[in-house]
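Novice: sequence first, predicted model second:
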Amino acid sequence: MVPPELAHALDPGRSRLRPLPAAIGELLVSLRAPARLAAHLRAVHDVAWQLTELLAARCPALAFDRDAVRYGAASHDIGKVVHVHELTGPGSEHELAGEALLLSHGVPARLARFARTHAVWTARDTTTDDHLVSLADKIWKGKRVPDLEDLVVAELAAAGAVERWEAFAELDEILDELAADADYRLAYQARHPVHPRSSRPSTDR
């Protein structure tokens, strides 16, 4: 039986956010993932969906794998199933753990890698796809990260053979548009508990 809190987080009818890909939802259910994690992944996936649509329409010269970016956003924090404390505090143990978890469930390495790369966008092996997942993981809550955005601006400028300021202006407009719904997404995530009600310590005296 799916814990009700997790079922609510995955239910397409309970939010205007796009539902997670079926394979990710099924994996979260099989792992009995925290509802808070499912809600977070859903929020970032929704932003990645919008981001890839906007970039494809406004910056068609930029080459990226739309489906891979969306999958990466939908699964990037899956390692927090193992390191649950990182749902409410800092930590990076979930990154390698998430990649290993996805690989162990048959996810191809080209998709599992986003669990590792989403927080290390300056690593040499990262690509535009990785940077877009990282960007979605920041702008979902309205956070702007200049060094990450500079990477994407450089990629946009090179792809479109335009000046950096033009690429910056285009990306800035897109990110402002996405950030406008940050409060809704933050409130949605906050409504979902980290721990099922049945497993919370009793506060009765």
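Specialist: All right, it came through fine.
Novice: CA only for contacts and neighbour counts going forward, please
Specialist: OK.
Novice: mind listing what's buried along the helix ranked longest in the chain?
Specialist: With secondary structure taken from DSSP state H, the chain has its longest helix at helix 35-58. Buried residues in helix 35-58, counted by 16 or more other Cα atoms under 10 Å: 35-52, 54-55.
Novice: list the buried residues of stretch 187-201.
Specialist: 188-189, 192-196.
Novice: got a list of contacts for the next helix or strand after the longest helix of the chain?
Specialist: Counting by DSSP states H and E, the next helix or strand C-terminal to helix 35-58 is helix 66-75. With contact meaning Cα atoms under 8 Å, 6 or more residues apart in numbering, helix 66-75 is reached by 20-21, 24, 41-42, 44-45, 48-49, 52, 111-112, 114-115, 129-130, 132-133, 136-137.
Novice: after helix 66-75, next one along is what?
Specialist: Following helix 66-75 in sequence order, the next helix or strand is helix 93-104 (DSSP H and E).
Novice: tell me the angle of that following helix relative to helix 66-75?
Specialist: 120 degrees (axes from the mean of the first three to the mean of the last three Cα atoms, to 10 degrees).
Novice: the closest residue to Ala100 other than its chain neighbours: what's it in contact with?
Specialist: Of all residues not flanking Ala100 in the chain, Ala112 sits nearest, at 7.8 Å (Cα to Cα, 6 or more residues apart in numbering). Residues near Ala112 by Cα under 8 Å, 6+ apart: 72, 98-100, 102-103.
Novice: alright, now check it against this:
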Amino acid sequence: MIDRQFEPDQLPADAAALLEELGAPPRLVAHLRLVHDVALRLLAEWGEVLGADAEEVRYGAATHDIGKVLHPEELSAPGSLHEEAGRALLLARGVPPGRARFAGTHASWTLPGISTEELLVSLADKVWKGRRQADLEDLVTERLAAARGVPRWEAFLELDDLLAALAQDADARLAHQASFPLPAR
């Protein structure tokens, strides 16, 4: 049984309904809930300071891997087919482009014009499992330093402290996700 502190929050109702309608595999739903939970923690710490649209981040975190409904092999193996497939799937279901974008950009944080919301979803998708991604963290550090009017090193220390704390729970989150079955092949 997973410790209550690792029981992730519920997804936004519209995202949860869409996942149910699509018959999303339980492991995918578990993953999306875990990333969503980490995104909420990032928002609680910096959302307001960064001027991030919390609803966009919540929806993006809840649906960023929705393309794995179409590419379930990417639930247990690396792959990027789910990214564009997810964006297209969301658009086909009437999701506005601003919300559908996260499915296509969550692994592409170096794209020109990437939003703060996209960076936060990307960061949540890495740190939920304890992975630290230096180039992504540099981008978030730059935005945090500018928003707070502090030197980069000071912003990095703040970022590093929270990410280290989040990473400490990674094993429990990974175990929680692994407790859900993969789809039958």
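Specialist: On my side now, so go ahead. Everything quoted here is computed from the prediction, not taken from an experiment.
Novice: what would you report as the TM-score here?
Specialist: Between these two chains, after superposing, the TM-score reads 0.93 (TM-score structural alignment, normalised by the length of the second structure); 181 aligned residues with a Cα RMSD of 1.4 Å.
Novice: ok, so of the contacts of Ala112 of the first structure, who is nearest Ala154 of the first structure?
Specialist: For those, the minimum distance to Ala154 of the first structure (Cα to Cα) is 21.5 Å, reached by Gly72.
Novice: aligned to that closest one, what sits in the second structure?
Specialist: Matched by TM-score structural alignment, Gly72 of the first structure corresponds to Gly60 in the second structure.
Novice: what is the burial count for that match?
Specialist: 30 (other Cα atoms under 10 Å).
Novice: map Leu120 of the second structure onto the first structure.
Specialist: Checking TM-score structural alignment: Leu120 of the second structure goes with Leu132.
Novice: from Ile78 of the first structure, how far off is its match?
Specialist: 18 Å (Cα to Cα, to the nearest Å).
Novice: picking up where we left off before, quick one: list the elements packing against the longest helix of the first structure.
Specialist: With contacts defined as 3 or more Cα pairs under 8 Å, 6 or more residues apart in numbering; DSSP states H and E, helix 35-58 of the first structure has these neighbours: helix 4-10, helix 66-75, helix 128-139, helix 164-179, helix 182-190.
Novice: switch to 10 Å and redo it
Specialist: helix 4-10, helix 22-30, helix 66-75, helix 128-139, helix 164-179, helix 182-190 (3 or more Cα pairs under 10 Å, 6 or more residues apart in numbering; DSSP states H and E).
Novice: how far does the fourth one sit from its chain's centre?
Specialist: Read it as helix 128-139 of the first structure. Relative to its chain's centre, helix 128-139 of the first structure lies at 8 Å (Cα atoms, centre = their mean, to the nearest Å).
Novice: angle of that helix against helix 66-75?
Specialist: 40 degrees.
Novice: and the next helix or strand past helix 128-139 of the first structure?
Specialist: Per DSSP H and E, the first helix or strand lying C-terminal to helix 128-139 of the first structure is helix 146-160.
Novice: which part of the second structure matches that following helix?
Specialist: Going by TM-score structural alignment: helix 146-160 of the first structure matches residues 134-148.
Novice: distance from that stretch to the first structure after superposition?
Specialist: Taken over the aligned residues, the distance from stretch 134-148 of the second structure to the first structure averages 0.6 Å (mean Cα distance after the TM-score superposition for the first structure).
Novice: so how far is that stretch off the chain centroid?
Specialist: Worked out by Cα atoms, centre = their mean, stretch 134-148 of the second structure lies 17 Å from the chain centre.
Novice: can you check stretch 49-61 of the second structure too?
Specialist: Distance, centroid of stretch 49-61 of the second structure to centroid of chain: 11 Å (Cα atoms, centre = their mean).
Novice: could you do stretch 30-50 of the first structure as well?
Specialist: 7 Å.
Novice: what does stretch 44-56 of the second structure give?
Specialist: Mean-position distance between stretch 44-56 of the second structure and its chain equals 14 Å (Cα atoms, centre = their mean).
Novice: stretch 111-126 of the second structure now?
Specialist: Distance, centroid of stretch 111-126 of the second structure to centroid of chain: 9 Å (Cα atoms, centre = their mean).
Novice: can you check stretch 87-102 of the first structure too?
Specialist: 13 Å.
Novice: that one corresponds to what range in the second structure?
Specialist: Counting by TM-score structural alignment, stretch 87-102 of the first structure corresponds to 75-90 in the second structure.
Novice: can you list contacts of the matching stretch?
Specialist: 18, 25, 27-28, 31, 63-74, 91-97, 99-108, 182-183 (Cα atoms under 10 Å, 6 or more residues apart in numbering).
Novice: got the contact list for stretch 169-185 of the second structure?
Specialist: Here stretch 169-185 of the second structure has contacts from 1-3, 5-8, 24-35, 69, 72-73, 75-76, 127-131, 167, using Cα under 10 Å, 6+ apart.
Novice: this completes my enquiry, with thanks.
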